[in-house]
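> Let's see this in three dimensions:
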Amino acid sequence: MNELLSLFLRYALVNNFILVMFLGLCPFFGVSKKLSDAIRMGLAVTFVMIASSIITWLIANFILIPFNIEFMETVVFILVIASFVQLLEMVIRKTSIGLYRALGIYLPLITTNCAVLGIAEINFLEGFSFLGSIASSSGAGVGFILALTIMSGLRERLELSEVPGSLKGLPIAFITASILSLSFLTFGGLRI
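Below is the predicted model of the structure:
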């Protein structure tokens, strides 16, 4: 149990995908302008991270490793993630058109989010157990939501602040993200 909690905290805080590992920066800057959009995107990415980690763990441990074709993991994982997101998009479109409209462009963006592929690769390369893969992908998802939520709050506040004209928009977002990243690097000193 301690090992699972440790994996969760490691990927939520210490090895935060956005602020420490710098994966998933496109949605981080693109979707962090409004808090509501950031939370929706974060929840969608977290769900896909957990589900794709489960699917890729099963494929890796029951197909790739037994047939000695581990070298195919990246191609297989990309296909699994893209297929899963497309299937999810079709199911949501058929069952809840309101949710489909609310998520909008976010679902296709998840397919190309390198953080989703990153956690699947980490789980495979680190040789995590099934529960370890779920714990690490859950932590990565929570860390993704945390980073997006904090950044969107800061960006909403910056919109109301007096920012020099040359720094408005993305430049101040980069400066803010770098300071936020430095603050998350302090979690590296935690003993988990």
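
> Could you use CA atoms for every contact and neighbour count after this?
Will do.

> Pull the distance from the lengthiest helix in the chain to the chain's centre.
Ranked by residue count under DSSP state H, the longest helix found in the chain is helix 130-159. Relative to its chain's centre, helix 130-159 lies at 7 Å (CA atoms, centre = their mean, to the nearest Å).

> again with stretch 123-143
In terms of CA atoms, centre = their mean, the centre of stretch 123-143 is found 12 Å from the chain centre.

> which residues are in contact with that stretch?
The list of residues contacting stretch 123-143 from outside it, by CA atoms under 8 Å, 6 or more residues apart in numbering, reads 3-5, 7-13, 16-17, 42-43, 45-47, 49-50, 53-54, 57, 60, 119-120.

> Buried among those residues? Make that a PyMOL selection.
Listed next is the PyMOL selection for buried residues among the contacts of stretch 123-143, using 16 or more other CA atoms under 10 Å:
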select buried, resi 4+7+8+9+10+11+12+13+16+17+42+45+46+47+49+50+53+54+57+60+119+120
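
> Which ones among the contacts of stretch 123-143 map onto helices?
Counting by DSSP H, the contacts of stretch 123-143 place 3-5, 7-9, 42-43, 45-47, 49-50, 53-54, 57, 119-120 in helices.

> tell me which residues in stretch 33-41 are buried?
Lys33, Lys34, Leu35, Asp37, Ala38, Ile39, Arg40, Met41.

> could I get the residues you listed as TSV with secondary structure and distance to Leu167?
Below are those laid out as TSV (DSSP: H, G, I helix; E, B strand; the rest coil; distance: CA to CA, whole Å):
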residue	secondary structure	distance to Leu167
Lys33	coil	15
Lys34	coil	19
Leu35	helix	21
Asp37	helix	23
Ala38	helix	22
Ile39	helix	25
Arg40	helix	27
Met41	helix	26
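
> To compare against the first, here's the next sequence to fold:
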Amino acid sequence: MNELLTLFLRATFVENMPLTLFLGLCTFLALSRRPETAVGLGIAVIGVMGVTVPLNQLIYSALLAPGAWSWAGMPELDLSYLSLIAFIGVIAATVQLLEMLLDRFLPSVHAAFGVFLPLLTVQCAILAGSLFMVERNYTLAQSFVFGIGGGTGFAIAVIMLSAVRARLAYADLPAGLRGLGITFVLAGLMSLGFSSFAQMATQ
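Coordinates of the predicted model:
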């Protein structure tokens, strides 16, 4: 249990997708203008990663990994080269289902996402969760915890950035820092803050 808790905290803070690994920055920056949109994005990323990472772990270990077909008398069969296509397919199906549910039950949130919700299909942070799972040889339980932790870390980061940006909307900023300029500065400062967790974890 302690091992899973450590993995969750590491995925959330030490290996934070946008602020430490710099993954998923497109939606991280684009949808952090308003806190309500950022909260919706964070929940969506948690849901998608929490579903796709363990599901891809099952698919990889049962069908694609070297030796996965030993039960069928084909121990030499290695389909791992298909993992990228399979992972993207699972992510695309999950995002499509999420989009249908939001459109049906939360149309305002769906409208706020706009074109960025379908882009979760190819968001590098979500795909990276499955690729890290394979590289680190996580079990099903570890994959689920890592997916939830990675999504939670993304949600915390984007909600924090949106809260600061909402306050700065009323600030008298220099012309050169308005818009994305101050956003990049804030993201850099937040990244420095989160990098301290990595230093603490190595001690």
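
> Now the TM-score, please.
Superposed pair, TM-score by TM-score structural alignment, normalised by the length of structure 1: 0.93. Supporting alignment: 189 aligned residues with a CA RMSD of 1.5 Å.

> The longest helix of structure 1 aligns to what range in structure 2?
Mapping helix 130-159 of structure 1 onto structure 2 (TM-score structural alignment) gives residues 140-169.

> Give the buried residues for the matching stretch.
So stretch 140-169 of structure 2, judged by 16+ other CA under 10 Å, has buried residues 140, 142-165.

> again with stretch 101-116 of structure 1
In terms of neighbour count (16+ other CA under 10 Å), stretch 101-116 of structure 1 has its buried residues at Leu103, Tyr106, Leu107, Ile110, Thr111, Thr112, Asn113, Cys114, Ala115, Val116.

> For that stretch, measure first residue to last.
22 Å (CA to CA, to the nearest Å).

> I figured Ala62 of structure 2 hits Ser80, correct?
No - using CA atoms under 8 Å, Ala62 of structure 2 is not in contact with Ser80; the gap is 10.9 Å.

> So which of those two has more stuff around it?
More crowded of Ala62 of structure 2 and Ser80, by other CA atoms under 10 Å: Ser80, with 16 against 13.

> Ignoring the adjacent residues along the chain, who's closest to the residue mapped onto the more buried one from structure 1?
Structural alignment (TM-score structural alignment) places Ser80 of structure 2 against Glu70 in structure 1. Sequence neighbours aside, Leu64 is the residue nearest to Glu70 of structure 1 in space, at 5.1 Å (criterion: CA to CA, 6 or more residues apart in numbering).

> May I see the buried residues of stretch 101-116 of structure 1 organised as a markdown table, with distance to Gly165 of structure 1 and secondary structure added?
Formatted as a markdown table, these follow (distance: CA to CA, whole Å; DSSP: H, G, I helix; E, B strand; the rest coil):
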| residue | distance to Gly165 of structure 1 | secondary structure |
| --- | --- | --- |
| Leu103 | 32 | helix |
| Tyr106 | 30 | helix |
| Leu107 | 33 | helix |
| Ile110 | 32 | helix |
| Thr111 | 35 | helix |
| Thr112 | 32 | coil |
| Asn113 | 31 | coil |
| Cys114 | 32 | helix |
| Ala115 | 32 | helix |
| Val116 | 35 | helix |
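
> Go through the residues you listed and name the one nearest Ile81 of structure 1.
Closest approach to Ile81 of structure 1 among the buried residues of stretch 101-116 of structure 1 (CA to CA): Thr111, at 6.5 Å.

> quick one: contacts for that closest one?
Ile81, Ala82, Val85.

> tally of neighbours for the first one?
For Ile81 of structure 1, the number of neighbouring residues by other CA under 10 Å comes to 25.

> I figured the match of Ser80 of structure 2 was touching Asn61, is that so?
No - Glu70 of structure 1 lies out of contact with Asn61 (CA under 8 Å); the separation is 9.6 Å.

> ok, and what's touching stretch 51-67 of structure 1?
70, 72-73, 77, 80-81, 84, 116, 119-120, 123-124, 130, 133-134, 137.

> what about 10 Å?
Applying CA atoms under 10 Å, 6 or more residues apart in numbering, the contact partners of stretch 51-67 of structure 1 are 45-49, 68-73, 76-78, 80-85, 116-124, 127-131, 133-138.

> Go through that stretch and flag the buried ones.
By 16+ other CA under 10 Å, the buried positions in stretch 51-67 of structure 1 come out as Ala51, Ser52, Ser53, Ile54, Ile55, Thr56, Trp57, Ile59, Ala60, Asn61, Leu64.
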